[in-house]
Each structure stands twice: as structure tokens, then as C-alpha cells.
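Peer 1: sequence first, predicted coordinates after that:
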Amino acid sequence: MAIEKVKAYFEKYNLADRIQEFEVSSATVELAAAALNCEPKRIAKTLSFMVGGQAILVVTAGDAKIDNAKYKAQFGTKAKMLTSDEVVDLIGHAIGGVCPFAVKEGVAVYLDESLKRFETVFPACGSSNSAIELTIEKLEKYSNYSAWVDVCKCWN
């Protein structure tokens, strides 16, 4: 199970005990915010796309939406989200638990500027009922991100 991979990943950093698992679903921004009792915008949602035959992840704030023009300017292609089967095969997590941790080799992770306004955010941890609170600096470190990007709208 993907949550076990994420727990093993965070064990290396002595952070596995910070992963929160809920009795309720946290598969959407709204459900995660309710489970965590926080503002939806502080949920770090991880979106999966195909760029030039490679799967990528873009982590955005919960209230941000992909801006197609900005996305195309950044990645040189139209935003094409992966199907649920592709997400499992190419990323290694199922929709609802996709996160930038313990992903398959070759998956590039990008962090969207919409996250920078927060001290801490809550990404999922590989299951549809998990999350971890991380500072932006820790998110950078543990996501092994490639770059910061500006590909969203509706948040500022």
C-alpha cells in the first residue's frame, strides 16, 4: 500500500510518526480540510500530468486552479491530467492519496507559487485518509522538487 511506502520514506527522517491517519476520508481538498480542521487553501494538493511522455506532479494550494495559459508557457504543452489508472502505474499512489513523497523514479515534482503564502501546508501521504503538516522548507526538502513554478490562478 502506498501509505506504507510513504511511512517507510519518512522513517529515514524520523518523521513517520508525524503522519496523521483519519477515520474519515481526506481524498479531496474539502474532506482533508474538514479532517484536519484547517482552511482548505492550506491543503497541498498534488496534481499529476503528462509532459513529453513523462509523468510530473504539481503541488498547489488547495484553493488554486491550473491556469492553462501559464501551464503551457511553463511546460510547453497543454495541461493533460493522468487518468486514475495512469496515476497508479506512473506515480505509485492512487487518486485521493497522491503526494510528492515515495513516488516512482523519474517523476519530476514541481511546487506552485500558491503555496509560498503559508508557513505550513498539509500534503497527503499516499492514502485517501492521511496527511502530514510540513513547513514550506520541509516540503521542498522531502518532495525532492525540481523547481518552483507559477501555473495556477484563483488564489491571489
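Peer 2: Structure received. Numbers count the residues shown, from 1 in each chain.

Peer 1: all contacts plus neighbour counts: C-alpha atoms, from now on.
Peer 2: Fine.

Peer 1: quick check: longest helix of this structure.
Peer 2: helix 2-11 (DSSP state H).

Peer 1: after that one comes which helix or strand?
Peer 2: Per DSSP states H and E, the first helix or strand lying C-terminal to helix 2-11 is strand 20-21.

Peer 1: how about residues contacting that following strand?
Peer 2: Residues from elsewhere that reach strand 20-21, judged by Cα atoms under 8 Å, 6 or more residues apart in numbering: 129-132.

Peer 1: turn the buried ones among these into a named ChimeraX selection, would you?
Peer 2: Selection command for ChimeraX covering only the buried members of these, criterion 16 or more other Cα atoms under 10 Å:
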select :129,130,131,132
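
Peer 1: try it against this one:
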Amino acid sequence: MCGAELKPLPKGAQRVADWLQQRGHAHLPVLLQDSTRTAQEAADTLGVQVGQVAKSIIFRRLPDEVAVLVVAAGDHRVDAAKVQALVCGQGQELARADAAFVKAQTGFSIGGVAPVAHARAVVALIDQDLARFDTIWAAAGHPHAMFQLTPAQLQALMQAPQADIAAD
């Protein structure tokens, strides 16, 4: 053995890989040695700009308990008020989602939430500023798994609108 044996993907990353493969996406998840829990960790591990990391943020819409997924450029802070204005109707508001809610709604743990292949349907938005990059990287269902794509591919796979969600 040369030490380069193939290791199976963790369960969440395999679910993302299967989902992407069914849709003909060319870049399947890669399992990285270093953590990619934060956008900065992912950028450092991949050798890319932090903005190229498409981070997934989950909010809880109240009172209907719907998960709201925002996929944002890694160098942006998400403005919850902007998101709320886009996805909440009268009598609804956004709250922070805790780890149990994120896991129940998406099937992924915080730090590895993929933009696709969720356990349940989510309301989703994409940071319009991701379009400034030719290539981006998104979490793939595990804190050490990422996959490559273009902003246009992200939008096509997610079937979600782009919006101005960054904090000023």
C-alpha cells in the first residue's frame, strides 16, 4: 500500500455526491484533511480567496418553522433584516437556527451544510456577489468536504434567486 488508498465519503458527503452525480455535475465532493467549518478555514485549505467559499447560513422562519438557507460569499456578513424582508410575510420573522434545527431540516451538521441535497425543502437565497468569481467552493455535507462549481451552476442546482443579502 502506498498510503493513498481511497477512503469512503462520510454519510452526508456521500448524499451530496449522489445528488450531484444524478444531476450530471462534473465536480464531486472532495474530502480534505483540514477542517472547512469556517469560510476562512476552507479558503486556507483550498488555497482560494475567502469570498470564493460559498458559506451556508440557516435561519428559522417563525412561526411556520421553515428553514431559510442563505448561501453567501465567505467574505460577507449576512444582513438578517435584508433576508427577512425577502422571505417573510406579514406576521413572520427570522430567528437564529440552533444546531438541532439545522440538522433536522437539512440533514447536515453546522460547518458542513451543503447548498443542495437537504432532508427537507428549504426557502433559499444566493448572495448576488458570488457572481464576481469564476469558480466557487461549497460545503458538501461534512466539515471536511467541499465541492467546486460556478455561481451559475449554484443557481441552477439550487433553483434559488440571487439577492443583495450582504451587510453594508
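Peer 2: Ah, there it is. None of these values were measured; they are calculated from a predicted model.

Peer 1: just to revisit the earlier point, superpose on structure 2 and give me the mean offset of the longest helix of structure 1.
Peer 2: Comparison of helix 2-11 of structure 1 with structure 2 after fitting gives an average deviation of 1.1 Å (mean Cα distance after the TM-score superposition for structure 1).

Peer 1: where in structure 2 does that helix fall?
Peer 2: Using TM-score structural alignment, helix 2-11 of structure 1 lines up with residues 12-21 of structure 2.

Peer 1: which of the contacts of strand 20-21 of structure 1 sits closest to Ala79 of structure 1?
Peer 2: Nearest to Ala79 of structure 1 out of the contacts of strand 20-21 of structure 1 is Ala131 (Cα to Cα; 25.9 Å).

Peer 1: what's the match for the closest one in structure 2?
Peer 2: Looks like Ala131 of structure 1 aligns to Met146 there (TM-score structural alignment).

Peer 1: Leu86 of structure 2 in helix, strand or coil?
Peer 2: Counting by DSSP: H, G, I helix; E, B strand; the rest coil, the backbone at Leu86 of structure 2 sits in helix.

Peer 1: return the residue of structure 1 aligned against it.
Peer 2: Aligned partner of Leu86 of structure 2 by TM-score structural alignment: Gln74.

Peer 1: and that match, how many neighbours?
Peer 2: If you count neighbours by other Cα atoms under 10 Å, Gln74 of structure 1 ends up with 13.
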